[in-house]
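1. next one to model:
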Amino acid sequence: MSTKVHRHKKRGGHEEEAHDGERWLVTYADMLTVLVGLFIVMFAMSQVDQTKFNALKSSLSIAFGQPAVTFTAPGSAVAGDAGGGESAPLDLSSVVGKGADGEAEQQARAAMAALDRAKASARAKNAAAEVEKFERIRKKIQEALREQNAEDGVQFRIDERGLVVTVVTSSVVFGNNSAELLRDGRKIVDAIAPALRTEKNSVEVDGHTNWLPVTSGPYPSNWELSTARASTVVRRLVARGIPAKRLNASGYAEQRPLYPDTDPRSVSLNRRVEVVVLSDLDAATKALLPSAAGQSAATS
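-> Okay, here's the model as predicted:
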């Protein structure tokens, strides 16, 4: 006598079997999946961002002028190429502000301070080199003036703009209320021109007057008179071979005096034309020029 085993079937023809005793496997598999995902996330968070370290390496190498260093992990480094091509300079402040731990933050701040010191040192060296160039120009002009017996009417100084060659516009340089260069004035400008021809710096010519008002002549005020005198000097420099595109003329009337009106020297010494050999350095480095000039004078 045969026994038939009847099995229930789901709709669609598939057999339904009871597996109630194996349901714990599903929960166990879910737990393992979650753990594996957690370990993957933790592993990813523990890895050093090599791109940022390479960028940091590139920035510091440029700043200090040292060979490139490849950072392989916090606190360790290997000399040589980073192997990632050129990297954009890294903003170290972003490293400090993105949840870095205390040690990493201190290292980043130390690197920022070192970078600032390197920049300051580079600016100081550039300013000193610029002063040396201006001193060379000054000596050339002085030699030319000495040959013309005209050095007494010219003074030199270095400020944030560059080398300032001051021509006192006495009666031997310009006539009273006049913008026409007299014979001695032409000799002075002609002595200045050769030293400027061989340089590439732009040159600004500034006209200044004293506080006394204009009472005669073709110019209604000191503004027109100071500008006309500066323009006359510019035209003379162009005629002596200085490219016009390097030159600029400005008039300041009595608004930028060297001496206050109460000083007896103001009448004669505020009346001047300044030929300024402009520095082409950045603003932060140009601000160091006066101190660099002082140091140069102290050591010479």
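2. contacts and neighbour counts: CA atoms only from here.
-> Fine.
3. where do the strands of the stretch 201-300 of the chain begin and end?
-> Along the stretch 201-300 of the chain, counting by DSSP state E, counting those that start in this stretch, strands occupy 203-208, 247-251, 272-278.
4. also this sequence, please, to line up against the first:
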Amino acid sequence: MPTAPFWMTTYGDIMTLLVTFFVLLISMSEIRMKKFRDAISNFQRQPGMFSGSKSVVPADYSSGSSQSRARKRAEQYEQFLKRLEERGLGEKIQADLKKEGIHVVIADSLMFRTGRARLLKPSRTVLRELANLLSRDVGSVVVSGHTDDRPIGTRKFPSNWELSTARAASAVRFLQERAPEYDSSRFQAVGHASTDPRASNQTDEGRAKNRRVEIMFNWRSWNSNKTTSTRPTPESTATGP
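-> The predicted structure follows:
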């Protein structure tokens, strides 16, 4: 009766020992499935990590349609920044692309004269560019007016509450006129007066940073049950205590 070669006997013994060794390792280890699944999902969300490339699409946009929408939003944002730079307005405007939408901060020196709420000509150029961002992707627009802490006390604006609200409403009205097809109920004008400073009001530089208009182009609309969505006017009531 033929027998196996001697090397096969040795090979079989080694394989048996290896299998026994791995069985013992597995029996003494604890597999944490949650961590394992999290690790796998991280690899799935970052297909380009091994090629050295960086994905600009957030992890939330893993599906094809969401990925395409996120790419379109990023392109809108880049085009907006490019047009601002071409017009030499980059220093007076800060724009950030966030998960919630596009956040724009405009210095009030570009928008209004001191103690006034009428838009200056340079601000109209900026707002025309911003109106181009109004599309189906934008669910709501919140325009916020901010002042420094110096009191105003004029006949038209008894306090900074009225001034900041009127400035926000002026910007909203202009955006509405430039994009009449965009539903006016999606706009909101809010006056913060001096309650939300970005810098100290102890210096001229700090006060200049605090006098601003902020515009948030939200991808999602607000909850109509919690927020009144009516067309803002300069007489709108400011938010505050």
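5. need the TM-score between these chains.
-> Here the TM-score for the pair of chains, by TM-score structural alignment, normalised by the length of the second structure, is 0.60; 175 aligned residues with a CA RMSD of 3.4 Å.
6. possible to save the strands of the stretch 201-300 of the first structure as JSON lines with distance to Met42 of the first structure and mean neighbour count?
-> Output for those, formatted as JSON lines (distance: least, CA to CA, whole Å; neighbours: other CA atoms under 10 Å):
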{"stretch": "strand 203-208", "distance to Met42 of the first structure": "63", "mean neighbour count": "26"}
{"stretch": "strand 247-251", "distance to Met42 of the first structure": "65", "mean neighbour count": "19"}
{"stretch": "strand 272-278", "distance to Met42 of the first structure": "58", "mean neighbour count": "24"}
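7. ok, which of those comes nearest Gly185 of the first structure?
-> Of all the strands of the stretch 201-300 of the first structure, strand 272-278 sits nearest to Gly185 of the first structure, with 10.7 Å by CA to CA.
8. give the burial count for Arg161 of the first structure, as a bare number.
-> A total of 18 residues lie near Arg161 of the first structure under the criterion other CA atoms under 10 Å.
9. that one contacts Ala283, correct?
-> No. Using CA atoms under 8 Å, Arg161 of the first structure is not in contact with Ala283; the gap is 9.2 Å.
10. if we can go back for a sec, switch the strands of the stretch 201-300 of the first structure over to TSV; also include distance to Ala292 of the first structure.
-> Output for the strands of the stretch 201-300 of the first structure, formatted as TSV (distance: least, CA to CA, whole Å):
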stretch	distance to Ala292 of the first structure
strand 203-208	21
strand 247-251	26
strand 272-278	16
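11. of the ones you listed, which is nearest Ile192 of the first structure?
-> Of those, nearest to Ile192 of the first structure by CA to CA is strand 272-278, at 8.9 Å.
12. distance of the most centrally placed residue in the second structure relative to Arg37 of the second structure?
-> Centroid check for the second structure by CA atoms, centre = their mean gives Lys98 as the closest residue, at 2.0 Å. To Arg37 of the second structure, Lys98 of the second structure is 28 Å away according to CA to CA, to the nearest Å.
13. angle of the host helix or strand of Ala120 of the first structure against strand 272-278?
-> Using DSSP states H and E, Ala120 of the first structure maps to helix 102-147. Interaxial angle, helix 102-147 of the first structure versus strand 272-278 (axes from the mean of the first three to the mean of the last three CA atoms, to 10 degrees): 130 degrees.
14. what's the average distance of the helix or strand following helix 102-147 of the first structure to the second structure?
-> Toward the C-terminal end, the helix or strand that comes next after helix 102-147 of the first structure (DSSP H and E) is strand 154-158. Superposed on the second structure, strand 154-158 of the first structure shows a mean distance of 1.9 Å to its aligned residues (mean CA distance after the TM-score superposition for the first structure).
15. from the contact counts, what lies against strand 154-158 of the first structure?
-> strand 162-168, helix 289-299 (3 or more CA pairs under 8 Å, 6 or more residues apart in numbering; DSSP states H and E).
16. so where is the first one in the second structure?
-> What that stands for is strand 162-168 of the first structure. Residues 101-107 of the second structure are matched to strand 162-168 of the first structure when aligned by TM-score structural alignment.
17. nearest to Ile192 of the first structure, out of the helices and strands packed on strand 154-158 of the first structure?
-> Proximity to Ile192 of the first structure, assessed across those by CA to CA, is greatest for strand 162-168 (8.7 Å).
18. rewinding a little: quick check: which of the helices and strands packed on strand 154-158 of the first structure is buried the most?
-> strand 162-168 (a mean of 22; mean count of other CA atoms under 10 Å).
19. run a quick neighbour tally on the aligned partner of Leu237 of the first structure in the second structure.
-> By TM-score structural alignment, Leu237 of the first structure lines up with Leu175 in the second structure. A total of 23 residues lie near Leu175 of the second structure under the criterion other CA under 10 Å.
20. for Leu175 of the second structure, list the residues it contacts.
-> Neighbouring residues of Leu175 of the second structure by CA atoms under 8 Å, 6 or more residues apart in numbering: 127-128, 130-131.
21. now, among those residues, which is nearest to Ala208 of the second structure?
-> Once CA to CA is applied, the member of the contacts of Leu175 of the second structure that ends up nearest Ala208 of the second structure is Leu127, at 20.2 Å.
22. right, and the closest one touches Arg173 too?
-> No. The criterion here is CA under 8 Å, and Leu127 of the second structure misses it with Arg173 at 10.5 Å.
23. follow-up on the earlier one: out of the strands of the stretch 201-300 of the first structure, which comes closest to Thr166 of the first structure?
-> strand 272-278 (4.4 Å).
24. one step back: filter the contacts of Leu175 of the second structure by whether they're kept in the first structure.
-> Retained in the first structure (both residues aligned by TM-score structural alignment, their matches' CA atoms under 8 Å) from the contacts of Leu175 of the second structure: 127-128, 131.
25. residues near the equivalent of Gly206 of the second structure over in the first structure, how many?
-> The equivalent of Gly206 of the second structure in the first structure is Ser266 (alignment by TM-score structural alignment). Neighbour count for Ser266 of the first structure, taken as other CA under 10 Å: 18.
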